[in-house]
Structures are given as structure tokens and as C-alpha cells.
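A.B. asks: Pasting the sequence and the predicted coordinates here, then a few questions.
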Amino acid sequence: MEQCPVTQYEPVAEIGGGAYGTVYKARDSRSGKFVALKNVRVHRDEEGLPASTVREVALLKRLGRFDHPNIVRLYDVCATTRADREAKVTLVFEHVDQDLKTYLEKAPSPGLPAETVKVVTLWYRAPEVLLQSTYATPVDMWSTGCIFAEMFCRRPLFCGKSEVDQLGKIFDMTGLPAEEDWPEDVTLPRSAFTNRPPQLVTNFIPEIDDLGASLLLELLTFSPMKRISAFKALEHPYFLGQSPEV
């Protein structure tokens, strides 16, 4: 990563922010086009930027090679040193006029049609992230499940006010996980939550059908090792019009 060309991108307005950084709408002084700047602060180690940050950037660049209309493009990556142990990474993305939240707010009642449904705030974080356990790519499948549900009811499925409250709202639907599925490398014990059985998905999302509910439960599986993968999800009967196995 090279020194960030600060003068090339002129911030216009703040688009949003979260636990991992702030995003700005900016103008590229060379092309005159609008871009989205995501500024993220990361801790540097002896070898420079964390491996996780380098891997994420490499993946975003690789995705850009597909030139897919539904994938936001990464134009540039810059890193500047803020302190001995801290750096600021700026990701320069293609600017998109609206996000999924805005799109859903504009959607007429009763929500998106089934064929459209088939194409990280706190509310979309996987349990392993909320528990500050080790995590990997299955976290994205959890977030996909949350968005999948929201596309039916046009509102977030789990609206927690804190990590513990968020987990409680998840367990209200999925039930308290089994003891063997609770991660060992966390400070919050399973006993901190009251035991509760799983509820019917339709109690929370009346608009969803049986196949959709079946897929959602596999996406919102507590254990990341048991959670459905993207490849398997695409093979789910929901997309094939088949009845789920019982």
C-alpha cells in the first residue's frame, strides 16, 4: 500500500459510520467523479499492517476483476501512519447513490416480491463477533441471513442495544444454544442467559414461506462450524422450488 493521495479526493459529506470506520462521499479531483472513502484505523505490528487487513484488501481487489454490476468496485487503497502502533487505511470505493436500507424504505407494502428477495451494524453481527470470539467467513453468512429476513419484513430482525441485548434477542427466536456449541475463548458464559426454546420463524416474520424459513434457520445457526456455506445456500431448495427435507 502506498502513501494516500490526500489531495486527489475531496470529501463532500459523511455517508455513515460504524464500529470499524467512517465512510465519506468524496470527489476525485482527477476525474471529477464521486467516490466513497472508507477510513479505518488499524493497529500495526512489527511487520506492518495486520494480515487480516491485507487479506481483506486483496479479496476486494480480486472481486473487482469480475466487473460485476452488483459488486461495488474498489478503486484505490492507501495507508498512512498515525502513530507507532496505529495506521489509517483509506479504501476508495465506487460511489453508490443508495444502499439496501434506503431501497427497502422506498419499497411499497407488503415488501419485496419473492423473485427479488432471491437475487456491520450491531444488528447484523454474528454471535461469535458479539462474544468477541475468533471468527472467519461464516460471519458473512449470518449477516446475509439478517438481511434476507429484513427483505421480507422491511425492518431489522434483531434490534439489540448492546452485545448482550443483541444475543438475547437472537436467542428469543433461535433458542439458547447447546452447551457444546458455546465458544470456550469468551468471557461471557452461557449461564448468563435464561434457557429458552426455539420459536417458529413465522412468529417473527409472518411474510416468509416454509422454504425461506428453512434457509433462514441454516443461515442463523449459532455455531459457525454448523452454519450453511454460501455454496450450499445456493443449492438450498428455496432457490430450486423444492420442499425442504424433514
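C.D. replies: Arrived safely.
A.B. asks: alpha carbons only for contacts and neighbour counts from here, please
C.D. replies: OK.
A.B. asks: just checking, next helix/strand downstream of the longest helix that the chain contains?
C.D. replies: In the chain, taking DSSP state H as the definition, the longest helix is helix 138-153. Helices and strands here follow DSSP states H and E; after helix 138-153, the next one along the chain is helix 163-174.
A.B. asks: after that next one comes which helix or strand?
C.D. replies: Going down the chain from helix 163-174, the next helix or strand is helix 210-219, by DSSP H and E.
A.B. asks: can you pull the buried residues of that following helix?
C.D. replies: 211-219 (16 or more other Cα atoms under 10 Å).
A.B. asks: What's the first helix or strand after it?
C.D. replies: The element immediately downstream of helix 210-219 (helix or strand, assigned by DSSP H and E) is helix 230-234.
A.B. asks: Can you give the contact residues for that following helix?
C.D. replies: Helix 230-234 has contacts (Cα atoms under 8 Å, 6 or more residues apart in numbering) with 141, 215.
A.B. asks: re earlier: elements contacting the longest helix of the chain?
C.D. replies: helix 114-117, helix 210-219 (3 or more Cα pairs under 8 Å, 6 or more residues apart in numbering; DSSP states H and E).
A.B. asks: Next one for the comparison:
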Amino acid sequence: MPRREISCPTTGNIGQSRLIKYTSLFFTPQPPISEKLLVSPNKQYLQEDRYMSSIPTLYTFDPQTRVHTGSRPAQVLNGTPLTQSAYATTMPPPASIAEGHVARWTGTAWETVEDHRQHLDSTGTKQGGTPFWLPAQGDDWQSQPRYTEDLGPLPEGAITVRPEKPLSRLKEEKAHEIKAACDAAIVASLTMPASSPSSAEVSVAAASLAAVDPDGPDTLLALHTSRRDELLAAVDAADTVEAVQAVVVDYDV
């Protein structure tokens, strides 16, 4: 390292000049540590750590599930990178991972596995996940969806679409719809253009029709009940869910 001497005169008590030598040491400036070196601010680096050409990257995984969680540079001790870690490896995970899958460390290599779990958001609320039902265990159209907390495929027999209502239940609901629509059609025919007539208005309308045409109320009732019976017969004859859903409930008003 270069050294230079600097002389400066000074006066002592005897008025004589003396030369006092000052020695300054100058070090060649070294490049700063890479900006990519992300470590704890408490980590103290030695001089030789600064001159490493590169610092290995460690790929971290969760201690319980062993699912890949991220990456970090290895810490350096006395110029040697520490690449042995309980929950990290120098082997990178797969570059491409299919949607709905995650990388999991086996102890010797990375594998990709299905991930149907829910995850906590910033408020601690469970989000996402794959809902499923197990008909073999009694799940039906009224059952709440299930969610798994394990990695891997869903349980055997699982379906990801809510089970359909049984045909008998669909028929009951369609029959109720047909009867309610028939009653509404009769009221509408008697009281048009009122949109929501009261029971009194319906009675007055029926009486008014009978006064003009004694057979009028019966004719009107027969018209709508005939259509009602026709629709109910179609539902009763349906032998599939699609056939029930195909029955269109309508009345001439």
C-alpha cells in the first residue's frame, strides 16, 4: 500500500524547527455489496465477504407442509456462504407449475402437487379453495360444501359441483309453481289492469263479470284450470330433471 510523508514546521520552546512526519495509509476503493444482497441489518460482514463474485440463492419451504415459500441469498461467514439450512435448499423449484398446483420439497427434490386448500387473507379470513361434496357419505343438494386442509388430490368420490335435487323434489317445486301461476292468472283476468288487486277487488270483479255474463266466471276458471292440469300432467310424465325443467309455466291472460 502506498505511503507518503508530509512535513510541516513547528516551533518548540527553544524556537527550533522540527519535522514531524505524518503517515497516511490509503486503500483502493472496493465496490459496494450487491443491492441484491438482502440480509438482516444486524449481520456484520467481513472484508473478504465483500469480494465474493456471487452469493448462492437458497429456496425456502414451509417447515410443516414443505411447500415452496420464496428465496433468499445465503448468509456468508468468514467468506464462506452457508448453504446448509433446515428449511431451504440450493436446488431451484420447477420453473413452470400448473395452475392449482404448488412445489413441495421431498428432501431430495421438488415435486408438484395439487393444492385445493383455502388460504388466509390479510384479515385472517379463509378464501379460495376447492369446494367439494361426497355423495357416498350422504352429501346432497342441501349439504354445505367441504374443503380440504391437505395437499394432494381431493378424496375419492368427491365431486366439485353441488349434487342435483332429486327428481321427486323438482317435480314438487314445479307443481307448486304451476298452481301459484294459475291462481295469479285467474286474478289477473278478472282485475286487469290492476297489478296487485286486493281480495275485495277480486270479489267485485267476479261479481261484475257474473252480472254481465252469468257463465263468465266459470268459463274463465275452466280456461285456466284446464291449462293448469295440462302442465301438471306434463310434470308428472317427466322422467328426467331436464324434462321437468323443460316445462314452461304460462297462462293466457
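C.D. replies: Thanks, I have the structure now. Computed from a predicted structure; not experimentally measured.
A.B. asks: Now the TM-score, please.
C.D. replies: The TM-score (TM-score structural alignment, normalised by the length of the first structure) is 0.18; 82 aligned residues with a Cα RMSD of 6.3 Å.
A.B. asks: What angle do helix 210-219 and the longest helix of the first structure make with each other?
C.D. replies: Counting by axes from the mean of the first three to the mean of the last three Cα atoms, to 10 degrees, helix 138-153 of the first structure lies at 150 degrees to helix 210-219.
A.B. asks: Show the residue spans covered by the strands in the stretch 101-250 of the second structure.
C.D. replies: Ranges of strands within the stretch 101-250 of the second structure are 101-105, 110-114, 119-120, 126-127, based on DSSP state E, counting those that start in this stretch.
A.B. asks: so Val42 of the first structure sits in a strand?
C.D. replies: Yes - under DSSP: H, G, I helix; E, B strand; the rest coil, Val42 of the first structure falls within a strand.
A.B. asks: distance of Leu220 of the second structure from Asp183 of the second structure?
C.D. replies: Applying Cα to Cα, to the nearest Å, the value for Leu220 of the second structure to Asp183 of the second structure is 11 Å.
A.B. asks: same thing with Asp236 of the second structure?
C.D. replies: Separation of Asp236 of the second structure from Asp183 of the second structure (Cα to Cα) stands at 20 Å.
A.B. asks: In three-state terms, how would Thr90 of the first structure be classified?
C.D. replies: Under three-state DSSP, Thr90 of the first structure falls in the strand class.
A.B. asks: on that earlier part again, could the helices and strands packed on helix 138-153 of the first structure be laid out in a markdown table, adding distance to Thr53 of the first structure?
C.D. replies: A markdown table is the format used below for these (distance: least, Cα to Cα, whole Å):
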| stretch | distance to Thr53 of the first structure |
| --- | --- |
| helix 114-117 | 31 |
| helix 210-219 | 25 |
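A.B. asks: Out of those, flag the one nearest Thr81 of the first structure.
C.D. replies: Thr81 of the first structure lies closest, by Cα to Cα, to one member of those: helix 210-219, at 38.4 Å.
A.B. asks: The helices and strands packed on helix 138-153 of the first structure: which one's closest to Leu130 of the first structure?
C.D. replies: helix 210-219 (16.3 Å).
A.B. asks: Check which helices and strands that closest one is in contact with.
C.D. replies: Helix 210-219 of the first structure is packed against helix 138-153, helix 237-240, with contacts defined by 3+ Cα pairs under 8 Å, 6+ apart.
A.B. asks: secondary structure element for Val76 of the second structure?
C.D. replies: strand 75-77.
A.B. asks: Which residues belonging to the helix or strand that that strand is followed by are considered buried?
C.D. replies: Where DSSP H and E defines the elements, the next helix or strand beyond strand 75-77 of the second structure is strand 80-82. Buried residues in strand 80-82 of the second structure, counted by 16+ other Cα under 10 Å: Pro81.
A.B. asks: which residues touch the helix or strand just after strand 80-82 of the second structure?
C.D. replies: The helix or strand immediately downstream of strand 80-82 of the second structure is strand 88-89, counting by DSSP H and E. Identification of contacts with strand 88-89 of the second structure by Cα under 8 Å, 6+ apart yields 58-61, 83.
A.B. asks: Many thanks, have a good one.
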